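>>> After the sequence you'll find the predicted model.
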Amino acid sequence: MTAGRLAGSMFVMIAMPGAALAQTSTPEVADAAGPITSSPAEAVPAAVGEGEIIVTARRRQENVQDVPLAVSVLNADAIESTGSFNVSKLTQLQPSLQFYSTNPRNSAANIRGLGAPFGLTNDGIEQGVGVYIDQVYNSRIAAATFDFLDVEQVEVLRGPQGTLYGKNTTAGAINITTRRPSFEFEGRGELSVGNFGYRQAKGSVSGPIIEDRLAVRIAASATRRRGTVFNVTTNRHVNAQDNLGFRGSLLWRAANGLDIVLTGDFNRQNPECCAQLYVRTGATQRPLNRQFAGLAAAFGYAPPSTDAFDRLTDLDTPLDAFQEIGGASLRAEWSLGPGMLTSVTAWRFWNWGPSNDRDFTGLPITTISANPSKQDQYSQEIRYAASGKRLDYVVGLFAYHQRQHTTGVQEQGPAASRWLLNPGAVPVGASGCNPASANACNSAVLDGLRSENDILLSTTSLAAFGQLSWKVTDRLTLQPGLRLNYDRKSGQYEALVFTGSGAPLLCNPPPASSIARDQCANLPPQSYDPKFSDWNVSGDFTISYRLGADAMAYATYAKSFKSGGINLAGLPLDSGNTPILSAQTVKPEDVSHFETGLKTEFWNRRITLNLAAFWTEIKDYQATVTNGQLGVLRGYLANAEKVRVRGVEADFSARPTERLTLYASGAFTDHEYVRFVDAPCPPELSGGTIAGAGQTPSAPGTPGGLSPSNCDISGQWLPGISRWAFSFGGEYRHPLSLLGRAGEAYAGLDGSYRSRFSSNPSRSLYTDIDGYSVVNLRVGVRSPEHWDLFAWMRNAFDTRYFDVLATQSGSTGLIVGQPADPRTYGLTLRLSF
């Protein structure tokens, strides 16, 4: 019995810092970026030993322990056994990977705390973590929120990957490889059922059409689960799952050494999602009767529960998170001379049809908030990768074009005037509607006020890149890399605003009517056409030294960047209600990264110990800045002068016996805004009259006080990053006979821990998320290569924690959050033939 059969769905941590999981077997090589080999036998090098795992992180196939890079690997068994069926689920296995989402569009994948600004997505900028599916770049993280379908392997690369993976990988890359068509008939099926009405079915089949020439693979999946939150207004459960996916691929062996793969996929998600619930309130600088408690009392309103883990809401706007994701790609790989010539041509689309309740209450404040989008992207990459006795190299060209059209709508309801309009400082305890400010008492001021936004984005990117590995000696290797990139972005933002009577709202010049002025402050019409273009050079240099047969040390310096952007969520206005055009573009992020690491194996590869230390500094960090105008839901983007993230990561895995496998992985991450002097203020300093020259802002949380126009948050935490993060677990197997076949019973545990982190761009006591730990369990029996039946329990101890916290628009002090999934349990049956 091989080590792989003994390991089954066991996890082997490969690289720094996270729980890098992979089966400890002689692998079938994934073809994420390397050649498609002519037969399964040729896919595994003859020298591959027990526990060796092949990756394509450097665009060629290598043993992961030979790659001077922090990379973690999860193979199909690890993904399926742990229930990690999408990117967000990987975070419990990867300590340095974070994923935050209030809905699919407003999602962000961060590595080592970097990647995307915290808050609502702005279409004019790009992610800092590149997501690649079968070598195709996906520009929007929303396009990677699908359920994993027929996935062979996932590689998580940490640290800047700009040389080989492109401009927007300043924090790292997620490289997903699906199974390719096979010339031997095979099939897989999986069925899972669980509480909350959870049902998931997956299946794939592959085989030859023309022997040794043409093969096909077809896969499908469906996932459904009722929501974990109950809406008392609609009498329905929300935050559900409703996913459907299809994938098909055709492999044509056109000639010896030339393989062509045509792939198409489609994924549809249509859940009733995504509710954020009342968590708490905190004092702001707004007059006391204009904060949440006073306003709610004036309306006679109370949330259905003040304990978010009762999982009750009363949202009165329909919820929807409909999206369609799909596309097609054509990949050709040709053995040419000493290497492989690869061409990847792709088209991807993303259609997004949302509906949200952005006031987070059952009151008719904002009755419509939706930003449906349609995106198409086209990409072409050509590269040549070769290996020799002393020199390995990769050179290539990349072209990319994206077009996105968003048609947003926001409409205010009859409660908006009293809730959003601030009548000025009023005595504590006064009525929520101040007679001295008639506009706040007149619901017609904002009722029906409607903003219709038309947003266009066009992006073109071109690049040339190369990386060389020079084996100076059998121990010493030097690896320089360079990438030249050109970006051009153009956009159009037009917001037309209409009053409740349907009349257009005109705000420039400032209207004489106080009613119109309040309307303009709430939903300002504006129009602008931002443009950005730039050339950029990025590169890296790595020195690696083989200390012994099973030990390697490396050091890396990388200079990388994230493309500059354009603001496409509206701009702040000046005193004349004119957009401040200087804010329509943001500079590229300038990244300097240092890393050193050690990769070791002991005891005939039964023990793996990997260490890494890194230091990353970013100038002109792209951050979300809150728009100070009352009622405006969206912030805009600006550059923080400098941020720093540094840390130490460690990974340990062991197979002390043929029956037991163990792992532990951890990361310590120190992070701060080194300099950000004009940042948005936290909620406890917001909502008051802006302090003028010579005036001193009031103490935090002073009702009716003076607020600073901006805040210096230099030295404070970055959002979303825990200083400490761990993952740990293992599996024990016991051989037995099953229906006359050799099999095994097994039990496994996977746990994770994250310490406290901030959930707001400017840290606030109200929006810190306390540390938490989560434990997942499984127990089952299996006949390797044939079937696997196991029971599972995720979040076994029903830990109560939040994925994210956020504030309500208008500085009312309301804090809302998205509770993570409660305890779930179920049964899974997997078959293969």
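Looks like it came in fine.
>>> use CA for all of it now, contacts and neighbours both
Fine.
>>> My read is that T585 contacts K531, right?
Yes - contact criterion Cα atoms under 8 Å: T585 and K531 qualify, at 7.4 Å.
>>> higher neighbour count, the two?
T585 (21 against 17; other Cα atoms under 10 Å).
>>> For that one, which residues are in contact?
Counting by Cα atoms under 8 Å, 6 or more residues apart in numbering, T585 touches 530-532, 564-567.
>>> Now I325: which helix or strand?
Following DSSP states H and E, one finds I325 within strand 320-336.
>>> Max pairwise distance over the contacts of T585: which two?
Greatest spatial distance among the contacts of T585 (Cα to Cα): P530 and G564, at 11.9 Å.
>>> how about a markdown table for the contacts of T585, with secondary structure and distance to L97 added?
Converted to a markdown table, these look like this (DSSP: H, G, I helix; E, B strand; the rest coil; distance: Cα to Cα, whole Å):
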| residue | secondary structure | distance to L97 |
| --- | --- | --- |
| P530 | coil | 33 |
| K531 | strand | 32 |
| F532 | strand | 30 |
| G564 | coil | 24 |
| G565 | strand | 24 |
| I566 | strand | 27 |
| N567 | coil | 27 |
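>>> which of the residues you listed has the most neighbours?
G565 (29 neighbours).
>>> Correct me if wrong: that residue contacts S533.
No - using Cα under 8 Å as the test, G565 is too far from S533 to be in contact (9.1 Å).
>>> that older thread, adding distance to T578, write the contacts of T585 out as JSON lines.
Converted to JSON lines, those look like this (distance: Cα to Cα, whole Å):
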{"residue": "P530", "distance to T578": "15"}
{"residue": "K531", "distance to T578": "18"}
{"residue": "F532", "distance to T578": "21"}
{"residue": "G564", "distance to T578": "24"}
{"residue": "G565", "distance to T578": "21"}
{"residue": "I566", "distance to T578": "17"}
{"residue": "N567", "distance to T578": "15"}
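>>> Name the nearest of those residues relative to T121.
Nearest member of the contacts of T585 to T121, counting by Cα to Cα, is N567, at 10.5 Å.
>>> Report the separation between the closest one and L251.
42 Å (Cα to Cα, to the nearest Å).
>>> now do T608
36 Å.
>>> Please apply the same query to A551.
A551 is 38 Å from L251, by Cα to Cα.
>>> Compare the two and say which one has the larger neighbour count.
Set side by side, A551 and L251 show more neighbours around L251, with 25 against 18, by other Cα under 10 Å.
>>> Return the distance of stretch 568-575 from the chain's centre.
Relative to its parent chain, stretch 568-575 has a centroid offset of 27 Å by Cα atoms, centre = their mean, to the nearest Å.
>>> Now do the buried residues in that stretch.
568-573 (16 or more other Cα atoms under 10 Å).
>>> let's bring in a second model and compare:
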Amino acid sequence: MLSLSPATAQTAPNTAAAAAADDTGLTDVVVTAERRSENLKRVPVSVAVVEGDDLRTFQAGGEDALALAGRVPGLYAETTTGRIFPRYYIRGLGNIDFYLGASQPVSIIQDDVVLEHVVLKSNPVYDVAKVEVLRGPQGSLFGRNTTAGIIKFDTIRPGQVWTSRFNASYGTYNTATFDAGVGGPIVQDKIAIRLSGLYQHRDDWIDNTFTGASADGTRGGRNALGGFDERDARLQVLLTPTETLSVNLSGHVRSYEGTSTVFHRGALIKGQNNIGLEPRDRVALDEGDNNPQAYKTYGGSVNAGWDFGAATLTSITAYETTSGYSRGDTDGGAAANFGGVGFGESMGRIRGLDQWTQELRLASNGDGAFKWQFGGFYFDNRDVTEFYQRGYFLSPGQAARNPNNWVRLRDVNTSWAVFGQASYRLADRLTLTAGARYTVDEKETRLVKASLTAAGADSFPATAPRTVKLTGKEPSWDVSALYEIDPTTSVYARIARGFRGPTIQGRSAVFNTPFSTADSETIMSYEAGVKTQPTSKLRINATAYTYRVSDIQLNGNDVNGNGTLFNADHANAYGMEAEMEWRPIRNITFSLGGSAIHTEIKDPRVYAQVCAFGGRPTCTVLDPTVRGGLFAQIDGNPLPNAPRWQVDAAVRYDIPLSDRGNFFVASDVNMQGYTNLVLYETREFFANDNLELGLKAGFTTADGKYEIAAFARNITNEKNLKGVIENYNAAVFNEPRIVGISLSGRFD
């Protein structure tokens, strides 16, 4: 159950009509958080649910899956590398590393397939049935181990009845979105298909005001940055040759071109956190060719299930591949505007990536007192990644030009695991559940081509290894108890141990710096919660938790502004999440959600390099520092991108006009409290009191088949700080206001 904006305000055409016609109140929420369909009240896990129609409402203004941030209590998301590199945080745990091979403690699962690489995590979600956010360690049942949680996207699958749906919208900056799906039986009860597609477009809307001579040929102009084109398609074929065998074949393709993240240099004045003076729609970039990025992704899976009566054997085989690049002016501004100093641009390119996954799972059937499942999982990821620095891009005749200023890395990550879970219901009210997994995770990064001088000399340190291998072997487990006080209320408690494998940071080789590494981290998490629906019109879920992450992996900067990995002794946290849905009368629905968290890094021996340019700090550091103020002690600091509190709320009001349909008005809001954006504390690098409002008003037909509406996302055009480039005091902003119209249809 999700307590957020139009997700629970019934914005979809089909659910809107149902809400207006149904006097019984809220419907049950069914989740698959334990790989089985189960009522949310009977699942001993903190789960938030976003229906597909509601996610499409958030994305009407051209947003991607990052639109979930701030609308699910305990979930935060951001990017500093454009739409191809989302970074998710659950209960304060995430990873601020922008390295293309970065490991993240939040796993993305699409149609039961884990997407591990950061680019694969950006695969668009469309024709989606439901999104589930599982908070806390999820080491027993799903894909890779994760210390923070899982975001699980389930698309609409083929069925034995022909159905179709579409959502189309058009708004500011020629922002257009079309999300559609159609499917049904080809041979009744034997072969069914579903074809889905997504198209998103936005014109460039940010002016590059730079007019001088550029060292790499970059030219300014009106409407030079900010746009994108997203084209995606997926075909699923469901084969059911017998009543006991089903095979779902799925294949998808993605083509994306757009602008990588735009940094605004000097937007944060030293000693201040005020970003009000920096225009969102103008920037002066003298390098980086206006920050282009482009990726193509292909993938497919075979999900087969054999029902043997007492148990079902499931096999999921999947393959994903991607290639592309992202380039940017990383100093975020023309050096001529800052005393003629400070140039920076870079590009990351994936030459090729191959991810293979295989899962086998045997699970008991039925709703008996004893349920069980066990299986095995194998993961294999291999990629060739290149990083290019400024010298490579400079025009002929430039003194700093160096066409050899790039590196090629080959990464291999293999992992295998065995897992199992069992639950037993005692006396019809108490259910005990225990799960376990043992994982071996191996990573290797090899420097295939070093960064050379302009004359061709190899400058990589002779004593530094060019191949680094790391292995992590750890158990994960969880134990929970759920007690049904009565048919309306359940309470639960859960203890879980999670594991994230070791990590290698190879991008530093482009600066002729040895690889940095981080050992495996583990988490012990404790939580207790209540799930209640005291009446048909009110539902409340609440969870309190605490955890400790040992050997937590952190990412700071080195002298080149490049990410560097290290372990801190541990981090502690405690917090809560609460969600409420209320439908007091037939035509009004309210929702409210919130989370609060306190996180703290604990290691007095760990220091992080601070904002610095030319050997001097560029920001106001509040922590104790050493080495001329360039390194800050981070002991006691909050984890980066861990909001102290988040609140989301929504309301929808349906006004029956006649037997032909309803007029409706829906509004949603999300707010975010103090959020430190880096490892050390400053007067500049934090967000506080961020606010975004959404509004939608329109007409739905009585049968729920059509909806036409006007909408506005970020209606007050709030300019919120979402990220920083520290040594240039550069800011990253949220999406601008988008106002438009939308049309939805559904045919069953």
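Now that the structure is in, tell me what you want to look at. Note that the structure is predicted; figures quoted are calculated from it, not measured.
>>> Could I get the TM-score for this pair?
Remark: TM-score between the superposed chains equals 0.88 [TM-score structural alignment, normalised by the length of structure 2]; 708 aligned residues with a Cα RMSD of 3.1 Å.
>>> Quick check: neighbours shared by T585 and K531 of structure 1?
With Cα under 8 Å, 6+ apart as the test, T585 of structure 1 and K531 both reach I566.
>>> Excluding sequence neighbours, find me the nearest residue to E155 of structure 1.
V73 (4.6 Å; Cα to Cα, 6 or more residues apart in numbering).
>>> To which residue of structure 2 is that neighbour aligned?
Matched across to structure 2, V73 of structure 1 falls on V49, judged by TM-score structural alignment.
>>> Confirm for me that that match is in contact with L4.
No - counting by Cα under 8 Å, V49 of structure 2 does not reach L4; the two are 9.6 Å apart.
>>> Same drill for these two, tell me which one is more crowded.
The neighbour count for V49 of structure 2 versus L4, taken as other Cα under 10 Å, is higher for L4 (33 against 23).
>>> For the strand or helix carrying V591 of structure 1, name the packing helices and strands.
Following DSSP H and E, one finds V591 of structure 1 within strand 589-602. When contacts are defined as 3 or more Cα pairs under 8 Å, 6 or more residues apart in numbering; DSSP states H and E, strand 589-602 of structure 1 packs onto strand 551-562, strand 607-625.
>>> quick one: it aligns where in structure 2?
Under the criterion TM-score structural alignment, strand 589-602 of structure 1 matches residues 521-534.
>>> residues making contact with that stretch?
For stretch 521-534 of structure 2, the external contacting residues (Cα under 8 Å, 6+ apart) are 41, 46, 136-137, 147, 488-502, 539-553.
>>> For Y126 of structure 2, what is the enclosing helix or strand?
With DSSP H and E as criterion, Y126 of structure 2 is part of no helix or strand.
>>> let me fix that: Q519 of structure 1
helix 514-522.
>>> can you map out the strands along the stretch 251-400 of structure 1?
258-269, 277-281, 312-313, 320-336, 339-355, 366-370, 373-387, 391-412 (DSSP state E, counting those that start in this stretch).
>>> could the ones you listed be laid out in CSV, adding mean neighbour count?
Formatted as CSV, those follow (neighbours: other Cα atoms under 10 Å):
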stretch, mean neighbour count
strand 258-269, 20
strand 277-281, 22
strand 312-313, 25
strand 320-336, 21
strand 339-355, 21
strand 366-370, 24
strand 373-387, 20
strand 391-412, 20
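>>> Which among those strands is found nearest to G207 of structure 1?
Using Cα to Cα, the strands of the stretch 251-400 of structure 1 put strand 258-269 closest to G207 of structure 1, at 14.1 Å.
>>> Which strand or helix spans the match of V73 of structure 1?
Using DSSP H and E, V49 of structure 2 falls in strand 47-51.
>>> Superpose on structure 1 and give me the mean offset of that strand.
Following the fit onto structure 1, the mean deviation recorded for strand 47-51 of structure 2 is 0.8 Å by mean Cα distance after the TM-score superposition for structure 1.
>>> helices and strands around that strand, which ones?
Looks like strand 47-51 of structure 2 contacts strand 128-135 (3+ Cα pairs under 8 Å, 6+ apart).
>>> one step back: drop anything exposed from the contacts of stretch 521-534 of structure 2.
41, 46, 136-137, 147, 489-502, 539-553.
>>> How much space separates the residue lying closest to N690 of structure 2 once chain neighbours are set aside from G694 of structure 2?
Using Cα to Cα, 6+ apart and skipping residues adjacent in sequence, the residue nearest N690 of structure 2 is Q672, 5.0 Å away. Going from Q672 of structure 2 to G694 of structure 2 by Cα to Cα gives 15 Å.
>>> what does N413 of structure 2 give?
42 Å.
>>> Kindly report the same for F460 of structure 2.
51 Å.
>>> ditto for F210 of structure 2
Relative to G694 of structure 2, and taking Cα to Cα, F210 of structure 2 is found at 34 Å.
>>> Let me know how buried the counterpart of V497 of structure 1 in structure 2 is, in neighbour terms.
Residue pairing (TM-score structural alignment): V497 of structure 1 is matched to S451 of structure 2. Neighbour count for S451 of structure 2, taken as other Cα under 10 Å: 25.
>>> Quick check: S451 of structure 2 touching P403?
No - with contacts defined as Cα under 8 Å, S451 of structure 2 does not count as touching P403, sitting 9.5 Å away.
>>> that older thread, have a look at how far, on average, the strand holding I325 of structure 1 is from structure 2.
Using mean Cα distance after the TM-score superposition for structure 1, the mean distance for strand 320-336 of structure 1 is 1.2 Å.
>>> quick one on the thing from earlier: who has more neighbours out of N413 and G694 of structure 2?
Taking neighbours as other Cα under 10 Å, N413 of structure 2 and G694 compare with G694 leading, 23 against 19.
>>> My guess is that one contacts D668. True?
Yes - using Cα under 8 Å, G694 of structure 2 is in contact with D668, at 5.0 Å.
>>> Longest helix of structure 2, counting residues only.
helix 13-21 (DSSP state H).
>>> Could I get the strands of the stretch 251-400 of structure 1 in TSV, plus columns for distance to V632 of structure 1?
Below are the strands of the stretch 251-400 of structure 1 laid out as TSV (distance: least, Cα to Cα, whole Å):
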stretch	distance to V632 of structure 1
strand 258-269	29
strand 277-281	20
strand 312-313	23
strand 320-336	22
strand 339-355	17
strand 366-370	11
strand 373-387	20
strand 391-412	10
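>>> among those strands, which is nearest T102 of structure 1?
strand 320-336 (10.3 Å).
>>> In structure 2, which residues correspond to the closest one?
Under TM-score structural alignment, the match for strand 320-336 of structure 1 is residues 292-308.
>>> Show me the contact partners of that stretch.
84, 113, 120, 244-260, 312-328.
>>> roughly how far apart are T259 of structure 2 and S595 of structure 2?
On the measure of Cα to Cα, T259 of structure 2 and S595 of structure 2 end up 33 Å apart.
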